[in-house]
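Enquirer: sequence plus the predicted model coming up.
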Amino acid sequence: MTENKSINVQRIFIGSGCNRIVNNVSWGACGLISFGSQNAVSIFSPQTAKILTTLPDHKVSVNCTHWLPNTKFAFKATGWEKHYLLSGDAEGVIILWEFTLAENKWKYVSQLPKSHKKGVTCITAIVTSQNDAIFASTSSDCVVNVWKIDLPAFGGDCTVTCLDTISVGLKPMVTLSLAELPGSTTNLILAMGGLDNKIHLYRGETKGQFVRACELKGHTDWIRSLDFSLPVTINEEPHNLLLVSSSQDKGIRIWKMALIDSIPNSSKTKAENTLAYYIKGPIFTPGSFSYQVSLESYIIGHEDWVYSVEWHPPSLTESGSCFQPQSILSASIDKTMMIWQPERTTGIWVNVVSVGELSHSALGFYGGHWSPNGDSILAHGYGGSFHLWKNVGTGFDNWKPQKVPSGHFGSVTDIAWERFGEHLISVSHDQTSRIFASWIEGDHGTWYEIARPQVHGHDINCLAMINGKGNYRYVSGADEKVGRVFEAPLSFLKTLNHATSHLHDDLQADVQVLGANMSALGLSQKPIYAQALSETRDRSGNEGFDTLESIPDAVPSVLTEPPIEEQLAWHTLWPESHKLYGHGNELFSLCCDHQGKLVASSCKAQSMSVAEIWLWEVGSWKTVGRLQSHSLTVTRMEFSHDDKYLLAVSRDRHLSLFSIDRAEGSDEISYQLITRQEAHKRIVWACSWNPSGHQFATGSRDKTVKIWEVQKEQSCVQQLITLPAFKSSVTALSWTASHTNDGVLAIGMETGLIELWGLSLNKSEPKANLLIQFDPFMCHVSSVNRLAWRNTEKNDESNDMQLASCGADHCVRIFKVSFI
């Protein structure tokens, strides 16, 4: 890595959502939570509600993650210096990672040699001793692999060996669970369930092959989740093993595997009262032990598919023995998560805690997980969101929602800073726009998502912040051919006062709109006025009708602390003030000039007439220009910092430069094409102006970055320098002024890597030198879509700058760049 020691880069924020897939999340014994975010493995801390890092190396979407040890074996992991993480992706690749607690460092260990042919759907593991673990993986290729892993918890190398490969026929398994059989430390039981509605049990040994033991029938739809308890002790001897299963038939079943010796004839009368007496299950005999499987209980309570079930994690008692509470956590697509426990007198399992997601955009939970000590529960939902509840009651249950990280669950296509850098807005193919800001907590600020201005019905491709004076506004463009203008409501401005400690009273004076509401069957976000809201509340006391036409009104609220998912999705919408009609295809790029008077837009195009750039007048939103130059999609546009020029680059490999003239004393503008010339050999993806001159940079799929200068006298553009060729396509550029020479150029690539280059543009000898390559563990793990330097005019004395980036890995990242 080439590095200039006078520059230091820190990652200060990652915003990202969770892949919408079952088995994607795992809570480790170390207290950290792992999840897949597109092809990155993300790690977040529930204590700080921050994503700490992302792990690269997966080439496709991550389907599942699993900690070694996870919360179930936290009691065995006391004193461990190293923890391990398994991650499986949509191509069948499984990667093993090592995490050193003391140094807080991650290390890529290995890719498993015998990968699956199709996507991995589930990974399960048990820790058999301080240095050994067994794990199994299943895939859409109808194969289950069982592995043994030697864990050097106190140093040394990690080794993985494949114990067995099990072919499961034509219908793949989607969930697995492993356990040690009671009465033996070498006999294992593997449960698998999937598309044939049956639970298949395989028995095996820690060193040998697995053979079919029996099948359990009862569920009438796909099996979605399985989880073994630890062996239940009777008279201090492990005798029973419990298995909980959930299905798309909305039911949860508890199965008991008992040593046959533990059911003496004398207890037959006692057994008559149990369900097991009426439903005698199969018997299997691994080695010298025999076990009978019976249905212990059948739980009904959810109204839709139950995607996950999990036993309460065991804990160590004061005497040093292991105790596991009889408690099950279930998560369903019906938007609820429930805790079930047996009644003391009857033994019937009942629901003791129920929590859920109330947002209008919610479509249920894909999984639920216990914390290591069982005082918190976590769910991940359809919207890529996390929901965390903690039991804060003493002596009684009192589950309260907690802060969690949030972010997009689709490719993030564009970002833009507010003109003073107070907050960052992003748009994505997940059909939302989101605002991130540093929320002042004590002496420092922590970045959170503080608003979700737009929830849309189309993938959003681009945005532009309106830079002029007045209320915060932005324009977004989606796959629907229409530009939409949004204005900040009063509730957002007041929330910003709490977040940044900067008063925005000058903006609030003229704002009458309190928030926005989504129409029932449309895409428009209607304004909610302060006066109308109070009238609605007065009338709503008499009428309680709920029809398709009258969905519940949002209640815009001023947030005094960082919001949770329900508040973001429902109460932080911005009203839409205008629609910009004119383009014939999906909008692709937007930009605004620095005075906040003009917005330029372009759309996907395959002809010169469709590829024209439209100019819109801010305020009246009239069309004031249609600029023709390119024959294919204009991929990026940017106004020069004095607003005299508009630069455009295109898929047709050319760049265009237009002069923009404003008549003094009037709002009329005139424009003229100065030059159109071939810039690169492949698609030109990015461009950026020098903040303090008429030089600009272009970046292309041909892996080059070129620096150009406008020659006013000749009315042309001259190439100054070509940077050395990069290893992959250049997809994003952002140029900022710095304290030395002609600024710093941030370059983002298709591989996700980011580099900073220092520029010195002397006419006699222009130069560019590499300042720093960002650590791959800091960067995106797929294409960088946009880079943007934060405007720091309010704090010019500092040598620190901030760079925001967004990418196809669903992440928004903010870096702190320090010049020492």
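Expert: Cool, the structure landed.

Enquirer: rest of the way, CA atoms for contacts and neighbours
Expert: OK.

Enquirer: buried sites along stretch 146-160?
Expert: Val146, Trp147, Lys148, Ile149, Asp150, Leu151, Pro152, Ala153, Cys158, Val160 (16 or more other CA atoms under 10 Å).

Enquirer: my bad, should have said stretch 610-624
Expert: Those would be Val610, Ala611, Glu612, Ile613, Trp614, Leu615, Trp616, Glu617, Val618, Trp621, Thr623, Val624, for stretch 610-624 by 16+ other CA under 10 Å.

Enquirer: what's the most distant pair in the buried residues of stretch 146-160?
Expert: Val146 and Ala153 (21.1 Å; CA to CA).

Enquirer: alright, now check it against this:
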Amino acid sequence: MGLVAFGSSRLIALWDHKAGRVLATIKGHESTVTAVRFIGDVLISGSADSTLRLWSPDSDGRFNCFQIVSDVHKKTITSLAVFGDIVVSGSAEGVFCIWSLIRNESQVKLELVEEKTIGPRFYPISLAVHGLEENRIVIAVGGTSNDTYLFTGDIKSQSFTLDAKLSGHENWIRSLSFKRHEDDILLASASQDNYIRLWRIHKGGINTIGNRTASDVEKDDEALNELADTTGINLLSNKVYHIDNDKYTLTFEALLMGHDDWIYEVSWHPSKLELLSASSDSTLMFWSPDASSGIWICSTRLGDVSIKGASTATGASGGFWNALWLDDGYSVATIGRTGSWRIWSLECTNNNWVSQISISGHVRAVTDISWEDSGAYLLSTSLDQTTRLHSTWKKDASWHEISRPQIHGYDMMAVKSFSREVFVSAGDEKTLRVFEQPKGIAELMENVCGIYTSSSQKENLPESATVPVLGLSNKEEETKSVETPDSERSESMNDDENIHGTIRSTLSALTEPPKEDHLQRQTLWPELEKLYGHGYEISSIDISEDKTLLATSCRANNETHAVIRLYETKKWLQLKSPLSLHNLTITRLRFSPNGKYLLSVSRDRQWGLWAKNESEQFELVASNSKGHTRIIWDCAWLPDSSGFITASRDKSIKIWKINGDEWNEHNQIKFDAPVTAIDISANGILVVGLESGALFIYELAINSFDPQLVEQIDEYITPSLRVTRISWRPQGKQFAVASEDFILRLYSL
């Protein structure tokens, strides 16, 4: 099928890397998906909910779960391995299980063959399985020890025995992979000691090197051990292991050194004798034996040159977690902690690996979203401590991450677009930050997205931004003005010009969406201002329709801090006298479309409405201390500002309208789960999001306060966890949905 399956929170994402998009996200697991494997057309998944689930596609291509195994493993599934119809699963209670996938005319079913343990305090985190002769199989198990354990057996006898314990690594075993090569089988083991070890399984007692017997090799091993004892130097072992009732011998083949940090995965090429490895040092390495000497060497290295422990804000990708061969070995893919898949494809004409456009996304819950006023781009914030900008590629209207304006040291909680060039965001801290688009990003968006900035505006934009070591603020790169000798000043100015000139020229030269190496290094926006005033972490922000006011709130457990602070946006200064009403955290602030009102909802179950008086100051004109019986999570204004809707944990939304000088409840709609997010389009289409991830669409007729249900969106394409924010695209028929399952979704009517 050419699909790549990967876990995303509780979901399994199915990604068509050739089409460049995720085709579906499969629901079912009740906790984080930790392992996925295809076995033919069947997909097997394991989760932190301790279950194994089997999925198969129907005639429409939808994957449906046809078996849940919940009574074997008791803790998190840590690893899966498959070979033919054999499945091996490991879990955090220290058990690994051997399964057989039974296929017959009536059903396909996973049956338990045997359950095994290795020892106390050992947890299997890497597994591999391969076939021997006469329907026998070999299983390699690695985990929280320095040794790799080999078991052999067959499915019919339902008996597997421990035949060998392979020593040599100096830390936990992270990945194992088998490869048949001619008459032998090669096993690659990767460890947190930064090394890869290769082992050769050979049928019979003759070693593959010359005509030396196994006893000859053992004598050499004894000599090496004696030398190690006398010199104190730990040399490579050449010990011979006998497995499967002495039918096979296993010897150490090679030690591969080159990675500078933990190695997370090794994977053999589908057809050639070539090994791919992925490491925390942010590199992929290709290993193969030299044609003349047979010595294993690194033939190609892809990825980044980064310092161990470096943050993504300083240009490090945070390491690579897996290594996948795609397209029969002509492409490779990996992903790291930044949430971006990275693909390289082999150009056969010059034998070079070329980086390709891929997909990216948040790696923790998405907390807030905001459209640019014209709908040109969408901003999102997440608990992964980033703010990201998404827009369409003008070539084919596909959506991509175009910029990563903020890589922060705090979880991000709120974002609001102020203009095409400026936005405001707030992390899990007391400070709000105002960002301005640099020239390089403006030119990038012109070339890639067709989003244009006038020449006069562009001239006033900063050049680029960087984050200082141990810093939280994106600093503008500009020419220094410190008094220095002419020669030093000239050299310093040239260095600065080279830095931001290189970033700008690199971005302005792009004609396709930036890849991860650009996003993590060169697409930051510099900070324009910092706004202070709140005593606790920011909870909500909004900007008035005329762009003159910024309203903010913070976490609070008393009325002293449960206030609304207003800032004028000309000089970004706080106005006096914060607005007081609530006793607990204000969860959402919304200015009315006509700019006359400011609405607030809170954890204290009440809403408050402020209106501008004759002196252009906001004063409280209405409130309801019993607006709902539980926390009010969200609110939204009707397009004509004649009423508003509130959404609550009490599983309802309420519509409020003005009657003379009073605002009264007009209608209420009940749901099966707490309502966590709502938004209304300019033409009166209401979208309701629930804690369960369900989405409902209602239509509000003109001058009517009685919503009519249009549809409940198919759960196959809705979030699996709480909907955190819904936002209609201005001047369009699309709306964005943020959720706790790490995914930002865009729907079209």
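Expert: Perfect, I can see it now. The shown structure was predicted, so the numbers you read here are calculated from the model rather than taken from an experiment.

Enquirer: could the buried residues of stretch 610-624 of structure 1 be laid out in a markdown table, adding secondary structure and distance to His302 of structure 1?
Expert: Below are the buried residues of stretch 610-624 of structure 1 laid out as a markdown table (DSSP: H, G, I helix; E, B strand; the rest coil; distance: CA to CA, whole Å):
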| residue | secondary structure | distance to His302 of structure 1 |
| --- | --- | --- |
| Val610 | coil | 52 |
| Ala611 | coil | 52 |
| Glu612 | coil | 54 |
| Ile613 | strand | 53 |
| Trp614 | strand | 52 |
| Leu615 | strand | 53 |
| Trp616 | strand | 52 |
| Glu617 | strand | 53 |
| Val618 | coil | 51 |
| Trp621 | coil | 50 |
| Thr623 | strand | 54 |
| Val624 | strand | 57 |
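
Enquirer: what's the closest of the residues you listed to Leu52 of structure 1?
Expert: For the buried residues of stretch 610-624 of structure 1, the nearest to Leu52 of structure 1 is Val618 (39.9 Å; CA to CA).

Enquirer: just to revisit the earlier point, and which of the buried residues of stretch 610-624 of structure 1 is nearest Gly88 of structure 1?
Expert: Ala611 (41.9 Å).

Enquirer: ok, now which ones touch the corresponding residue of structure 2 for that closest one?
Expert: Mapped onto structure 2 by TM-score structural alignment, Ala611 of structure 1 lines up with Ala562. With contact set as CA atoms under 8 Å, 6 or more residues apart in numbering, Ala562 of structure 2 has these partners: Ser553, Cys554, Arg555, Ala556, Ser580, Leu581, His582, Asn583, Leu584, Thr585, Ile586.

Enquirer: the first one reaches Ile538, doesn't it?
Expert: Pointing back at Ser553 of structure 2 there. Yes: counting by CA atoms under 8 Å, Ser553 of structure 2 does reach Ile538; the two are 5.8 Å apart.

Enquirer: in structure 2, point out the residues matching stretch 567-576 of structure 1.
Expert: Using TM-score structural alignment, stretch 567-576 of structure 1 pairs with 518-527 in structure 2.

Enquirer: re the thing from before, output the contacts of Ala562 of structure 2 as TSV; include the columns secondary structure, neighbour count and distance to Leu507 of structure 2.
Expert: Converted to TSV, the contacts of Ala562 of structure 2 look like this (DSSP: H, G, I helix; E, B strand; the rest coil; neighbours: other CA atoms under 10 Å; distance: CA to CA, whole Å):
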residue	secondary structure	neighbour count	distance to Leu507 of structure 2
Ser553	strand	30	36
Cys554	strand	25	37
Arg555	coil	23	39
Ala556	coil	22	42
Ser580	strand	16	46
Leu581	coil	20	48
His582	coil	27	46
Asn583	coil	19	48
Leu584	coil	23	45
Thr585	coil	24	41
Ile586	strand	32	40
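
Enquirer: pretty sure Ala532 of structure 1 sits in a strand.
Expert: No: counting by DSSP: H, G, I helix; E, B strand; the rest coil, Ala532 of structure 1 falls outside a strand, being helix.

Enquirer: quick one: secondary structure of the residue nearest the centre of structure 2?
Expert: Compute the mean C-alpha point of structure 2, and by CA atoms, centre = their mean the closest residue is Val363, 2.7 Å away. Assigned with three-state DSSP, Val363 of structure 2 falls in the coil class.

Enquirer: what residue in structure 1 is paired with it?
Expert: In structure 1, Val363 of structure 2 lands on Phe409 (TM-score structural alignment).

Enquirer: ok, its match to Tyr307 of structure 1 distance?
Expert: Phe409 of structure 1 sits 19 Å away from Tyr307 of structure 1, going by CA to CA, to the nearest Å.

Enquirer: how about Leu761 of structure 1?
Expert: 59 Å.

Enquirer: now do the SS call for the residue lying farthest from the centre of structure 1.
Expert: Here the centre of structure 1 is the reference, and by CA atoms, centre = their mean the most remote residue is Ser266, at 56.7 Å. What three-state DSSP gives for Ser266 of structure 1 is helix.

Enquirer: swap in Thr25 of structure 2?
Expert: Per three-state DSSP, Thr25 of structure 2 ends up strand.

Enquirer: just the strands from the stretch 701-820 of structure 1, written as ranges.
Expert: 705-711, 716-722, 730-736, 744-749, 754-760, 767-773, 784-789, 800-807, 812-819 (DSSP state E, counting those that start in this stretch).

Enquirer: reformat the ones you listed as CSV; add mean neighbour count.
Expert: Listed next are those as CSV, based on neighbours: other CA atoms under 10 Å:
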stretch, mean neighbour count
strand 705-711, 19
strand 716-722, 16
strand 730-736, 26
strand 744-749, 25
strand 754-760, 20
strand 767-773, 18
strand 784-789, 26
strand 800-807, 23
strand 812-819, 20
